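Engineer: got a predicted structure here, sequence first:
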Amino acid sequence: MTSHILVPLEDADLATEALEYALSTFPDADITALHVVHPFEADVDPEVGFSGPWDGDWFETATEEAEALLERARHLADERGVALSTAVELGRPARTILDYVEEHDVDHVVVGSHGRSGVSRVLLGSVAETVVRRSPVPVTVVR
């Protein structure tokens, strides 16, 4: 039976390292790269003000950025000769990842982490930590 590995991706080097780890460690598995578009992230531009889900172009821009990120992931997988599925979901990252695990029969999650500890972890929160604590399947954290 083939395992289904989920690799949540964001636009960060650590997420790429997590994908590289999954591709090299589980080359025969069904691997899915998932990017979660968080609708409540707002950017502040001093010239324009706030932009976010209430901005008409926000969703289109976020989707284009997600597709570009996943295209880079597909290219990385192709270089290694490994098949890769991709998905884009809308929601809060940790919750959406956990929902995806349950809804798509995922057997293992490989996630990148900044490795923060102490006060910075408490203040900044951690998607990786939430996934590790609440996942119904094993999680590998790549630092």
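Structural biologist: Arrived safely, thanks for sending.
Engineer: can we go C-alpha only for contacts and neighbour counts from here?
Structural biologist: Fine.
Engineer: where do the strands of this structure begin and end?
Structural biologist: Remark: strands assigned in the chain by DSSP state E are 4-9, 30-37, 43-45, 49-51, 84-90, 108-112, 139-142.
Engineer: Asp78 is nearest to which of the ones you listed?
Structural biologist: Ranking those by proximity to Asp78 (Cα to Cα) places strand 84-90 first, at 8.1 Å.
Engineer: just how off-centre is that closest one within its chain?
Structural biologist: Chain-centre distance of strand 84-90: 9 Å, with Cα atoms, centre = their mean, to the nearest Å.
Engineer: if we can go back for a sec, now render the strands of the chain as TSV, adding distance to Val132.
Structural biologist: Putting these into TSV (distance: least, Cα to Cα, whole Å) gives the following:
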stretch	distance to Val132
strand 4-9	13
strand 30-37	16
strand 43-45	28
strand 49-51	31
strand 84-90	19
strand 108-112	9
strand 139-142	6
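Engineer: reformat these as a markdown table; add mean neighbour count and distance to Gly125.
Structural biologist: Shown next, in a markdown table, are the strands of the chain (neighbours: other Cα atoms under 10 Å; distance: least, Cα to Cα, whole Å):
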| stretch | mean neighbour count | distance to Gly125 |
| --- | --- | --- |
| strand 4-9 | 25 | 16 |
| strand 30-37 | 22 | 16 |
| strand 43-45 | 10 | 18 |
| strand 49-51 | 12 | 23 |
| strand 84-90 | 16 | 19 |
| strand 108-112 | 25 | 14 |
| strand 139-142 | 19 | 15 |
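Engineer: try this one side by side with the last:
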Amino acid sequence: MYRDILYPTDGSTGSEAAAEHVQDLASSFGATVHVLHVVDTPHGGLGRSGGFVSDEFSSMSGRSAETGYEGMEMSDVDDALMEEAEAVVEEWAAALGDVETVTEVEAGSPYSEILRYADEHDVDAIVMGTHGRTGIERYLLGSVTEKVVRMADRPVLTIRGNESG
């Protein structure tokens, strides 16, 4: 029934809570787990490609699109973000034990990249954690998991993390 399971992770407690369920499902069905981390670049790209530091932010902060936080070159920031993301997916893939895994890092809007990846790799199910936010906090911050649940054309299993505040 499940040959390929997508496990999007951001390293949060919600993602951690989902890991056990992912491992159990994959072991039961002999499925491959696709461990995905999306580097959130809501304006469409990293660094100089026009998204990570917008022109509006640059004029307000005095930083240019060529330099990032505290004068770092944007390419260095991009590299650091991608390296950190690679470490996250490798750590979670290793935590799944003997389950066959594929790791991937993408950049973009998290919910849309999760949906795109699921379609491109024809996964059978998506298993992901949720932060468990409610009310105004969820409304203001949005919810990647909620958007994936509403827009996915395949089963989505959500696991609530045990966050304490």
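Structural biologist: Arrived safely, thanks for sending. All values derive from a computational prediction rather than experimental measurement.
Engineer: TM-score of the superposition?
Structural biologist: The TM-score (TM-score structural alignment, normalised by the length of the first structure) is 0.85; 134 aligned residues with a Cα RMSD of 2.0 Å.
Engineer: tell me which of the strands of the first structure lies nearest to Leu19 of the first structure.
Structural biologist: Between these, strand 4-9 lies closest to Leu19 of the first structure; by Cα to Cα that is 6.2 Å.
Engineer: coming back round to it: looking at the strands of the first structure, which is nearest to Ala77 of the first structure?
Structural biologist: Closest of the strands of the first structure to Ala77 of the first structure is strand 84-90, at 6.3 Å (criterion: Cα to Cα).
Engineer: and the helices in the first structure?
Structural biologist: Applying DSSP state H to the first structure gives helices spanning 13-25, 58-80, 93-103, 118-124, 127-134.
Engineer: columns distance to Thr2 of the first structure and mean neighbour count on top of these, output as JSON lines?
Structural biologist: Listed next are the helices of the first structure as JSON lines, based on distance: least, Cα to Cα, whole Å; neighbours: other Cα atoms under 10 Å:
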{"stretch": "helix 13-25", "distance to Thr2 of the first structure": "13", "mean neighbour count": "19"}
{"stretch": "helix 58-80", "distance to Thr2 of the first structure": "17", "mean neighbour count": "16"}
{"stretch": "helix 93-103", "distance to Thr2 of the first structure": "16", "mean neighbour count": "17"}
{"stretch": "helix 118-124", "distance to Thr2 of the first structure": "35", "mean neighbour count": "9"}
{"stretch": "helix 127-134", "distance to Thr2 of the first structure": "22", "mean neighbour count": "17"}
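Engineer: and of those, who's closest to Leu6 of the first structure?
Structural biologist: Using Cα to Cα, these put helix 93-103 closest to Leu6 of the first structure, at 7.5 Å.
Engineer: got the angle between the closest one and strand 4-9?
Structural biologist: If you take axes from the mean of the first three to the mean of the last three Cα atoms, to 10 degrees, helix 93-103 of the first structure sits at 160 degrees to strand 4-9.
Engineer: matching residues in the second structure for stretch 117-125 of the first structure?
Structural biologist: The alignment of stretch 117-125 of the first structure onto the second structure (TM-score structural alignment) covers residues 134-142.
Engineer: ok so, going back, which one of the helices of the first structure lies nearest to His35 of the first structure?
Structural biologist: helix 58-80 (6.4 Å).
Engineer: now that closest one, how far from the centre of its chain.
Structural biologist: Worked out by Cα atoms, centre = their mean, helix 58-80 of the first structure lies 11 Å from the chain centre.
Engineer: do stretch 124-141 of the first structure as well
Structural biologist: 12 Å.
Engineer: identify all contacting residues around it.
Structural biologist: 18, 93-94, 97-98, 101-102, 106-113 (Cα atoms under 8 Å, 6 or more residues apart in numbering).
Engineer: for stretch 72-79 of the first structure, same thing?
Structural biologist: By Cα under 8 Å, 6+ apart, stretch 72-79 of the first structure touches 16, 19-20, 23, 33, 83-86.
Engineer: before we move on, back to that, show me the one of the strands of the first structure that comes nearest Ala62 of the first structure.
Structural biologist: strand 30-37 (6.8 Å).
Engineer: helices and strands around that closest one, which ones?
Structural biologist: strand 4-9, helix 13-25, helix 58-80, strand 84-90, helix 93-103 (3 or more Cα pairs under 8 Å, 6 or more residues apart in numbering; DSSP states H and E).
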